[in-house]
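S.K.: Below are the sequence and a predicted model; questions follow.
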Amino acid sequence: MPLIQIQDLTYEYDDFKLGPLNLELDKDQWISIIGRNGSGKSTLARLIDGLIEAQSGTITVNGLEVNEQNVWQIRSQIGVVFQNPDNQFVGANVEDDVAFGLENRQISHEEMVKRVNESLEAVGMAEFAKHEPSKLSGGQKQRVAIAGILAIRPQIIILDEATSMLDPEGRRDLIQLIRHLKDRFHFTVIAITHDIDETVFSDQVIVLDQGKIRMQGCPVEVYHNRDQLMDLGLDLPFVEKLKLKLQENGLAGLTDDETLDEKEMVAKLWQLNSNM
């Protein structure tokens, strides 16, 4: 049974319509939902979390339909990291902020201290436990926001443009951190983004445009539809663009190569160069 099942879902506001959408998302996967601004990415995330209500169709999360009766039980299984972590902070210091979600769930003090310490250690922020969140850098703030979500032990983490306020190095660091945490804690990631480079390590990529699913598949399958991606206002990941440029300059055999990682591609190029 899919972890998340969406059937005939529609949602309208102003002159925008999302859907009808039909979608199944499996457990323990990294699912990237990509599209330019206004394509419906964040609207879909809010529908899954029950922050807004669908006008027709159904969403089922872990066997529970998203409705008024089940919404709080469903939200207890989902953590959301927004693009501006300042909007999520409520504690006077880092450890208080991470503990906030646990206090709302009436977790015992002993268990709360254990989870806060474990979560801060997991994201590399244990030494900042007594710091004020407002004094941290953008990347550090996102790490604290992630720690607060880890502490509640969610089955699903939604990244809603979570890297958009970070510089390129900060984006890479955050994505690598979440990949590591996913492997350790075994949660499902739904990453909402407009940056196609962030989709490289996904299990599944879903391309939205004007509220409709235009493409869906593993990264390699989606990237091979280069012309369609361009028509939708999206670019190719760096490694894919590099392959095309090398092909144009006479280096054959890379266009259909499935390597997506930059370090792996560098190693492959060194190997090709040594064989020439």
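M.R.: Looks like it arrived, so ask away. Residues are numbered from 1 along each chain as shown.
S.K.: hey, let's count contacts and neighbours off CA atoms from now on
M.R.: OK.
S.K.: Any buried residues in the longest helix seen in the chain, and which?
M.R.: When the chain is parsed with DSSP state H, its longest helix is helix 168-185. Going by neighbour count (16 or more other Cα atoms under 10 Å), the buried part of helix 168-185 is 170-171, 174-175, 177-178, 181-182.
S.K.: Can you show me the helices along the protein?
M.R.: In the chain, the helices defined using DSSP H lie at 41-48, 71-75, 94-104, 109-122, 138-150, 168-185, 219-223, 226-231, 238-248, 262-275.
S.K.: winner for burial among those?
M.R.: Among the helices of the chain, ranked by average contacts under mean count of other Cα atoms under 10 Å, first place goes to helix 138-150 (a mean of 24).
S.K.: Next, the angle from it to helix 109-122.
M.R.: Calculated by axes from the mean of the first three to the mean of the last three Cα atoms, to 10 degrees, helix 138-150 forms an angle of 140 degrees with helix 109-122.
S.K.: want to compare, so here's the second one:
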Amino acid sequence: MDITPRSFPITNAPAWGRVRRSRRVADRALKVICAIFTALGVFVLGWILLMLVYKGGSALSPAVFTQVTPGPGTEGGGIANAIVGSLILTVLGIVVATPIGVLAGTYLAEYGKGSKLAEIIRFVNDILLAAPSILIGLFVYTLMVPPMGGYSGWAGGVALAIIAVPVIVRTTEDMLRLVPGSLREAGAALGAPLSTVIIHISWKAARAGMVTGVLLATARIAGETAPLLFTALNNNFWFKPNLMGGVSNLPVMIYQFALAPYDNWRELAWAGALIITLSILALSIAARLLLKKDHVR
């Protein structure tokens, strides 16, 4: 049988041509719309960043890093206590969240896998990823602040840890799932128990990705304000050794100083916003470099 193209002539060529032209027009229109909105987003983001660099950079000085936040109506001052307080709260949150997140992610990837319990944990983890941080702050406030007799850095660290845990869990699980099963089988063939295979093979192979997850979680909580308003609050002095009575921190300081009627307070707010933005940018770049290095390997 002759099945050459001549056996099936195109009987409706003009209509087919119109359809193709309409599709080209629709495709080009969508490209133009996407390009316009992309340019709009980049313009707004660039405007915000340029304003932050301009006003924050002009407010930076050695005093910003060496002096404590000034009182109302007081000239000068810095944000050294807020910087140190933010570092303490962030480190405290990550120290609490890292073992919980890594072990939970390891269970989901190595032990639970497709079990019902693993599905429930993933569902709860997804809820926590999308949960408003202010709700987490209210939860920790009810759980810790009244029983402990007031605001504290401990409550702030716990609130930040709850926000960081889902990020670490998700990243750890994803990175461990990328480890080839042949590596686990090789360890099991040598007689190693599953715990040894996980610690010495799976974790080692996914090490860079897991560290990336911790860095991303750190960047996620470094700029959180709402949970700290209900837990660590703020003050204009250095923190107490027991972290009780409130701990000065950059996010809450920026929020309070930006709304203040004092010019030097607003300048310090811009300086603090620039510092915290650069810190988050550095953490994000480090995380991407580690992840890229892991993929290259």
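M.R.: Right, received. Where do you want to start? All of these numbers come straight from a predicted model, not from anything done at the bench.
S.K.: So after superposing, what's the score?
M.R.: The TM-score (TM-score structural alignment, normalised by the length of structure 1) is 0.24; 115 aligned residues with a Cα RMSD of 6.4 Å.
S.K.: coming back round to it: include distance to Ile33 of structure 1 when you put the helices of structure 1 into a markdown table, please.
M.R.: Below are these laid out as a markdown table (distance: least, Cα to Cα, whole Å):
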| stretch | distance to Ile33 of structure 1 |
| --- | --- |
| helix 41-48 | 6 |
| helix 71-75 | 20 |
| helix 94-104 | 26 |
| helix 109-122 | 26 |
| helix 138-150 | 19 |
| helix 168-185 | 15 |
| helix 219-223 | 11 |
| helix 226-231 | 14 |
| helix 238-248 | 18 |
| helix 262-275 | 22 |
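S.K.: My guess is Gly148 of structure 1 contacts Val94. True?
M.R.: No. Gly148 of structure 1 is beyond contact range of Val94, at 9.2 Å (criterion: Cα atoms under 8 Å).
S.K.: Need the residues touching each of the two.
M.R.: Residues touching both Gly148 of structure 1 and Val94 (Cα atoms under 8 Å, 6 or more residues apart in numbering): there are none.
S.K.: Now do Ile213 of structure 1: how many residues are near it, please.
M.R.: 21 (other Cα atoms under 10 Å).
S.K.: separation between it and Asp227 of structure 1?
M.R.: From Ile213 of structure 1 across to Asp227 of structure 1, the span is 16 Å (Cα to Cα, to the nearest Å).
S.K.: ok, now Val71 of structure 1?
M.R.: 40 Å.
S.K.: could you measure Val96 of structure 2 against Ile163 of structure 2, distance?
M.R.: Taken as Cα to Cα, the span from Val96 of structure 2 to Ile163 of structure 2 is 11 Å.
S.K.: more crowded one of the two?
M.R.: When Val96 of structure 2 and Ile163 are compared for neighbours, Ile163 comes out ahead with 28 against 18, by other Cα under 10 Å.
S.K.: so what's that one up against?
M.R.: Contact partners of Ile163 of structure 2, counting by Cα under 8 Å, 6+ apart, are 128-129, 133, 136, 221.
S.K.: which SS class is it?
M.R.: Assigned with DSSP: H, G, I helix; E, B strand; the rest coil, Ile163 of structure 2 falls in the helix class.
S.K.: Could you check how many residues crowd around Ala286 of structure 2?
M.R.: What Ala286 of structure 2 shows, counting by other Cα under 10 Å, is a neighbour count of 16.
S.K.: so where does it fall, helix or strand?
M.R.: helix 263-296 (DSSP states H and E).
S.K.: cool, and Ile100 of structure 2?
M.R.: Using DSSP H and E, Ile100 of structure 2 sits in helix 80-106.
S.K.: For that helix, name the packing helices and strands.
M.R.: Counting contacts by 3 or more Cα pairs under 8 Å, 6 or more residues apart in numbering; DSSP states H and E, helix 80-106 of structure 2 is packed against helix 62-66, helix 153-177, helix 207-222, helix 250-258.
S.K.: ok, back up a step: may I see the contacts of Ile163 of structure 2 arranged in TSV, with distance to Gly181 of structure 2 as well?
M.R.: Shown next, in TSV, are the contacts of Ile163 of structure 2 (distance: Cα to Cα, whole Å):
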residue	distance to Gly181 of structure 2
Leu128	30
Leu129	28
Ser133	37
Ile136	37
Ile221	33
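S.K.: which one of the residues you listed is nearest Gly57 of structure 2?
M.R.: The nearest member of these to Gly57 of structure 2, counting by Cα to Cα, is Ile221 at 23.4 Å.
S.K.: what about the closest residue to that closest one other than its chain neighbours, distance to Ile127 of structure 2?
M.R.: Once flanking residues are discounted, Ile221 of structure 2 sits nearest to Leu160: 5.9 Å by Cα to Cα, 6 or more residues apart in numbering. For Leu160 of structure 2, the distance to Ile127 of structure 2 equals 16 Å [Cα to Cα].
S.K.: Looking at these two, which has the bigger crowd around it?
M.R.: Using other Cα under 10 Å as the criterion, Leu160 of structure 2 and Ile127 rank with Leu160 on top: 33 against 12.
S.K.: Surely Ala219 of structure 2 touches Ser284?
M.R.: Yes. Counting by Cα under 8 Å, Ser284 is a contact partner of Ala219 of structure 2 at 6.8 Å.
S.K.: Of those two, which one has the most company?
M.R.: Set Ala219 of structure 2 next to Ser284 and count neighbours by other Cα under 10 Å: Ala219 wins out with 22 against 19.
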